[in-house]
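1. what would the 3D arrangement of this be:
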Amino acid sequence: MSNITAALYAPDHLSVNLQHFAYNVQQHPRFSWWNHSSFSDASQAAYQLVVFKRLQDRDHQTYLYDSGWVHSAQNSAVTAANLADSLHPGDLYYWQVRIKDNLGHTSDFSQPAKFICADPALPVQQGIWRQSQPKSGEELAHIGNVVFLRSPQLTIDTNDVDTAVVVAFARGNEPIFAQSFDLYVNGHCLGVGSARQQEHDHGTDRTAVYYNVYDATDYLESGTNTVAALATGSSDRRAFWCQLIVYKHDGTKEVVTTADPSWRALDGSSAFGDFGVKIRSQYFGMVSENIDMRYYPQNWASKTFDDHDWPAAWRNPQPMIADDEVLVPYRSENTERIEVHDANKRIVTFSPQNRLIDLGKEIIGGLTVDLASDTDQRVTVLMGEQLEDNGHVRHNMACGPDYVENWTLVKGENHFTTLQMKNFRYVELLGFEGDLHLDAINGWAMQQRFPDNEGNFQSDSDLLNREYELSKYTIKATNQDVFVDSQARERRPYEGDLLVNANTSYTVSANYSLARHSLDYLIDNPTWPEDYKLFAIEMAWLDFLYTGDDTLLKTRYTALQYKLNRGKSAESFDGASQSFKGSLKNSKGVDNFDEKVGLVTNDGLVDWPISERDGFVEGTYNTPFNAIFYGAYSTMAKIAKVLHHDDDAAHYQDRAATIKKNLIDKLYDDQTGRFFDSLNADQPSTAIPHTMLQPMRFAMACILTRQWLIV
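-> Here you go, the predicted model:
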């Protein structure tokens, strides 16, 4: 039997503001970490947190901040007293933590983690793109929806470098509801950007435009280096901006390059076969990727690529940030590009010129391709999430897009990546002649970092285990810049969808920042179902329970209170009206609680489309809406209590109790054990004698009836 020495291990999973490398820090960062011990009944009794500017400072214990031993069991959302005076915008910092347990043991310090203080004065004016020019030869017209960008050769001595980051964002792809560029340093893809903008930022008339910061330290080389980007945009604001910033060992920092006309730019219309035809859903249209290797610049992102014949980049004269916009750092993890190699990947051959690649699992993203061709040839490419009954790809997806594209290959090597965000598992090639190796075409997924080992579950039920794995992979595959209903159809956040996404994410991942960011977005940009707006209150409470961090509750308390005012107004929308002119902006609204009846008026989604409501009878006071309101008022009372708004807490709890009592007294039938659908205003004491299963379940899930508690 092996002899294992018991130990209190160094903390890990360090995060600031819920991010492993935060760059949105203002003056008061919130620190969190995980503790591990092999001692029974061990728990944290104290911690010591230190902050320093460079890694070498750690070796000499030259700390900018040292908390000393703080007697506390808290290891999430920890604040550092008096640290704010030492933090400066745009500067880089490291931090470490160690703990003592209740048994008297002291851990080692954690590995150091970085954070950057947000710089509100980034020198952003105009960005770069490729100006339209006359075509030559057999080129397609330069319509500018796709562009390749490369920096000049950048000479760097890595011996001087502590950390290097690229700050980047782009404009012009907003109509596509997707991030618009892949960013590279020396041929390595740092990630995808920039995150979706946020209208009505924190209840204002401003739009928050997000920038991302990417750690490039490990990919710099002594000597020459190149920053590159492949970007797409569809509006006349399309532009890309970035800076490569080096933080040096001596404590200084240097801006090595800024995207400007010293960069080179190549119009990608011919390379992507873009002649204006879009792949569309009802809500967006994105560039078709008809790759033409006669024009695609292979290895374009590497530092050795010769770009001397590329034109100089064009500076778009439109400002990157308009007067009614504000540039702010993104608040979750960056989306990365992951080359996917699934163990279940396989190739199915229908005929020598018709083969299907099953990637093994759903991919949200694109493809990385490395095909050897014996001849110049054209190939039809079909992609989709499902197979037809005959085993071929269903490329015309039920949600709208039709993934049919063509690749023009050249004799020899054909190496490229696609850019647009698609949903698919299967890739079918028609007309390809030659050997097709298993790794010739791989998924080029767009995902936030997702350590697979952070959440695990096993039971004696095979079905339950499969459901868990499906849920886990769903979150892994769909965690881009904001949780949405579907990346293939609407690409829009919904409170009801977030309730599912976030609760699933909490159980399979330690990344809480994306759920919080998505909720923050939806607080400012609610969707039309009136009951969905109430889900924001529940999600805010869950965010607090899972993170131990009350930041969102404090900053969004008033906005959450507004969610409870769901009386009909100019901002109310039933989802079907063709004459709606409201903005859906979160506003104070109208209180819909009827003191005389003890219930709320108005109604929620119930089911959608309306034809799916199975005969639900809508009245003035509707059972499912009131049941959800009972939960919302109860939860808002808890939030108010945590924030020490005691009068509010009492008020909300009283509302919840009143609604619960009247739901039972006026809408519950003791004889049948059913809740009726609704009450009318002219007969507030007599329920409409119709019961639909869904509202009854809503009510039973939210309240204690006379006989039992349904949870």
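2. drop to CA atoms for contacts and neighbour counts, all remaining ones
-> Noted.
3. mind listing the helices for the stretch 401-550 of the chain?
-> Applying DSSP state H, counting those that start in this stretch to the stretch 401-550 of the chain gives helices spanning 462-478, 495-508, 513-524, 530-547.
4. buried residues, the second one. List them.
-> Yep, that's helix 495-508 we're talking about. Residues of helix 495-508 classed as buried: 495-499, 501-502, 504-508 (neighbour count, 16 or more other CA atoms under 10 Å).
5. residue 625: which of those is nearest?
-> residue 496 (13.9 Å; CA to CA).
6. residue contacts, the closest one?
-> Residue 496 makes contact with 532, 535 under the criterion CA atoms under 8 Å, 6 or more residues apart in numbering.
7. how about this one, so we can line them up?
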Amino acid sequence: MNKYILCLFTLVAFSSLGAQTSTKDLDLETTLIKPQRIIKISDSHYFIDFGKAFFGNVEITSNVSQNDSLIIHLGEKLDGEFHIDRDPGKNIRYRTSKLNTLVANQTVTPEIQAYKRNTTGAAIMLPEDIGAIIPFRYCEIENLKVPIESIEIKQKALHFKFNDDASAFSSSDPIMDSIWELCKHTIKATSFTGYYVDGDRERIPYEADAYINQLSHYSVDNEYSMARRTNAYFIDNPTWPTEWLLHTVLMFHADYMYTGDIEPLKQNYENLKLKTLMDLERADGLISSKSPNLTKDLMSKLGFKKANDKLKDIIDWPPAQKDTGWKLATPEGERDGYEIVDVNTAVNAFYYYNLKLMTEIATVLNKTEDAEFYKKKAKLVKATINSKLFDAKKGYYIDGEGSTHSALHANMLPLAFDLVPEEHVATVAEFVKSRGMACSVYGAQYLLEGLYKNNEAEYASSLISNTEGDRNWWNMIQVGSTMTLEAWDVKYKPNADWNHAWGTAPLNAITRYMWGIKPKMAGFKVADINPQLAGLTFTSIKVPTKQGFILAEYKQESNQNDVYTVTIPENMTAEFTLPKNFKKVSLDNKKLKGKSLFLTLESGTHHINIAY
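-> Down below sits the predicted model:
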């Protein structure tokens, strides 16, 4: 695909209330993309495919004039081989507009009618000179009286600055490769506001969406200003779901680990303490959004502005049919039948993880007493969850205090957040595996993390590459989208859109857990590389970091021999984790003695040969 970077914008952003505020350089770019296919439908009617959906408009230049009007159709979805769906669904986008004339050698852009919901109120606004934009892949032109060869039409894509060459992935699994590319494109294409927004349905930042977006963005580019801008937004603009709010600390901690910059932690430390929801804690350490401590004053301190604002436990999205009124394909929504009680396991798993990360943050900021305080609280919460919310007879967790039901979410979150005692990991993991993909595309983030972190890489990878049924990423490709959907399919969420970056869990899971490449020390001074490449016979990856790019290749030479080639950038060392069952290992053609499970890799290229 030919792409031409047209210009670099310094834009004006708008606050969550729609009031204009000045910002310094949102780093948005416009890329002009040529068609991949132009199909003649009739003498004056043409179908154009740009290959992938982007947010933007089309730009048309003709070398001859046409005095008659043209009709332009833009859309994401087809309902025929060369026909844009004029009624694609509630939030799948389609717009038609008219161009009155074509003037020779003048470039024109049709005027698109804006959607009210994503251009008013709490939506992140675009400057007026950008005009209305929509996500689209396809274009149809009707009543074109001049030869198609006399016009040049391009997709005018708006996105945050993005280095397409900063990341790469390939493997012996073509389905996994396709899904990785789907997710990477989603990260680039959904960046059009300069913030991590939910998608085109609302264009509003939400913490849960933003955290997954952040991890996936970090996996494909080493540009961190968009994440930092979004994090700062949430300090004064929290959202109401309890678990969403509990992502705030996770986002700030991730920013620190990838950048090494402690300033955002310093500046927002007191607010991060509040966002743990520690004020809702009872004597045994557990929290509840039904706590009498959740006063209007506390809500105001958390950043909420309306007197009637309240927190509500969500446990995945969408919730049950009884909560939404929608005719859902699964009446329980994406909750796996979760029984929401006042003190529930999912919320308290997030709370524990907040305390664990706040221990690290306080330590980094040399707040020794606070670090010890959070460490003790985390220990108490972990003990209480495992004594009160774990069913010893079943061998896995119940949904909450007083519940007899056990949903996927009550077990995948403890696995993901290191809550499960070693002696119970096997039974909890088996229960999780028995539920399949009984969560949403958002919940899949923690399902994959919990599995990879607890030696279930083969099953986790099979979920990423699954092609059976429609509760998988392959279905997103099959329905015709080039970005991840808000839900597995519109039948699971009738108002879903086709451009939600919170569906990109496979991207960061492949990078951070399957290949196991994460910062071990802040700013990637030390990288952690812990491959779990179950089922693959070869794979390669390029991972962006603040220090440069980590390159890694793997080839299975036989069942008894694995070969890795790993390149570490300057100013970095890496700790490479060996499989527990290895017999012999050589590093750069030197046989190593002993049974250490870790290799230290200095900057440069290294060859690792592992025999079993």
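8. coming back round to it: could the helices of the stretch 401-550 of the first structure be laid out in a markdown table, adding distance to residue 650 of the first structure?
-> Shown next, in a markdown table, are the helices of the stretch 401-550 of the first structure (distance: least, CA to CA, whole Å):
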| stretch | distance to residue 650 of the first structure |
| --- | --- |
| helix 462-478 | 37 |
| helix 495-508 | 26 |
| helix 513-524 | 24 |
| helix 530-547 | 17 |
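9. tell me which of those helices lies nearest to residue 486 of the first structure.
-> Evaluated over these, closeness to residue 486 of the first structure peaks at helix 462-478, with 8.6 Å, by CA to CA.
10. and the closest one, how far from the second structure on average?
-> Here the mean offset of helix 462-478 of the first structure against the second structure after fitting is 1.9 Å, by mean CA distance after the TM-score superposition for the first structure.
11. for that helix, packing partners?
-> Helix 462-478 of the first structure sits against strand 354-373, strand 441-448, helix 495-508, with contacts defined as 3 or more CA pairs under 8 Å, 6 or more residues apart in numbering; DSSP states H and E.
12. run the chain-centre distance for that helix.
-> Computed by CA atoms, centre = their mean, to the nearest Å, the separation of helix 462-478 of the first structure from the middle of its chain amounts to 18 Å.
13. can you tell me what part of the second structure that helix aligns to?
-> The aligned range for helix 462-478 of the first structure in the second structure is 174-190, by TM-score structural alignment.
14. what comes up buried for that stretch?
-> Using 16+ other CA under 10 Å as the test for burial, stretch 174-190 of the second structure gives 175-190.
15. and those residues, which two are the farthest apart?
-> For these, the farthest-apart pair by CA to CA is 175 and 190; their separation is 22.4 Å.
16. for residue 59 of the second structure, see how far away the residue of the second structure most remote from its centre is.
-> Distance from the centre of the second structure peaks at residue 67, with 46.6 Å (CA atoms, centre = their mean). Separation of residue 67 of the second structure from residue 59 of the second structure (CA to CA, to the nearest Å) stands at 18 Å.
17. same question for residue 410 of the second structure.
-> 50 Å.
18. returning to what we had before: dump the buried residues of helix 495-508 of the first structure to a markdown table, plus distance to residue 363 of the first structure.
-> Shown next, in a markdown table, are the buried residues of helix 495-508 of the first structure (distance: CA to CA, whole Å):
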| residue | distance to residue 363 of the first structure |
| --- | --- |
| 495 | 24 |
| 496 | 23 |
| 497 | 20 |
| 498 | 20 |
| 499 | 23 |
| 501 | 17 |
| 502 | 20 |
| 504 | 19 |
| 505 | 18 |
| 506 | 22 |
| 507 | 22 |
| 508 | 19 |
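19. tell me the one among these nearest to residue 549 of the first structure.
-> residue 506 (14.6 Å).
20. just give me the match in the second structure for the closest one.
-> Aligned counterpart of residue 506 of the first structure in the second structure: residue 218 (TM-score structural alignment).
21. separation between its match and residue 254 of the second structure?
-> From residue 218 of the second structure to residue 254 of the second structure the distance is 9 Å (CA to CA).
22. cool, and residue 175 of the second structure?
-> Noted for residue 175 of the second structure: a distance of 29 Å to residue 254 of the second structure, by CA to CA.
23. and residue 404 of the second structure, by the same measure?
-> Taking CA to CA, one finds residue 404 of the second structure at 35 Å from residue 254 of the second structure.
24. in terms of neighbours, single out the busier of those two.
-> It is residue 254, of residue 404 of the second structure and residue 254, that has more neighbours when counted by other CA atoms under 10 Å, with 19 against 12.
25. residue contacts, the more buried one?
-> Neighbouring residues of residue 254 of the second structure by CA under 8 Å, 6+ apart: residue 215.
26. show me what it aligns to in the first structure.
-> Checking TM-score structural alignment: residue 254 of the second structure goes with residue 542.
27. residue 298 of the second structure: neighbouring residues, count only.
-> Residue 298 of the second structure has 15 neighbours, counted by other CA under 10 Å.
28. mind telling me what element it is part of?
-> Per DSSP states H and E: residue 298 of the second structure is located in helix 296-302.
29. what helices and strands are in contact with that helix?
-> With contacts defined as 3+ CA pairs under 8 Å, 6+ apart, the packing partners of helix 296-302 of the second structure are helix 263-275.
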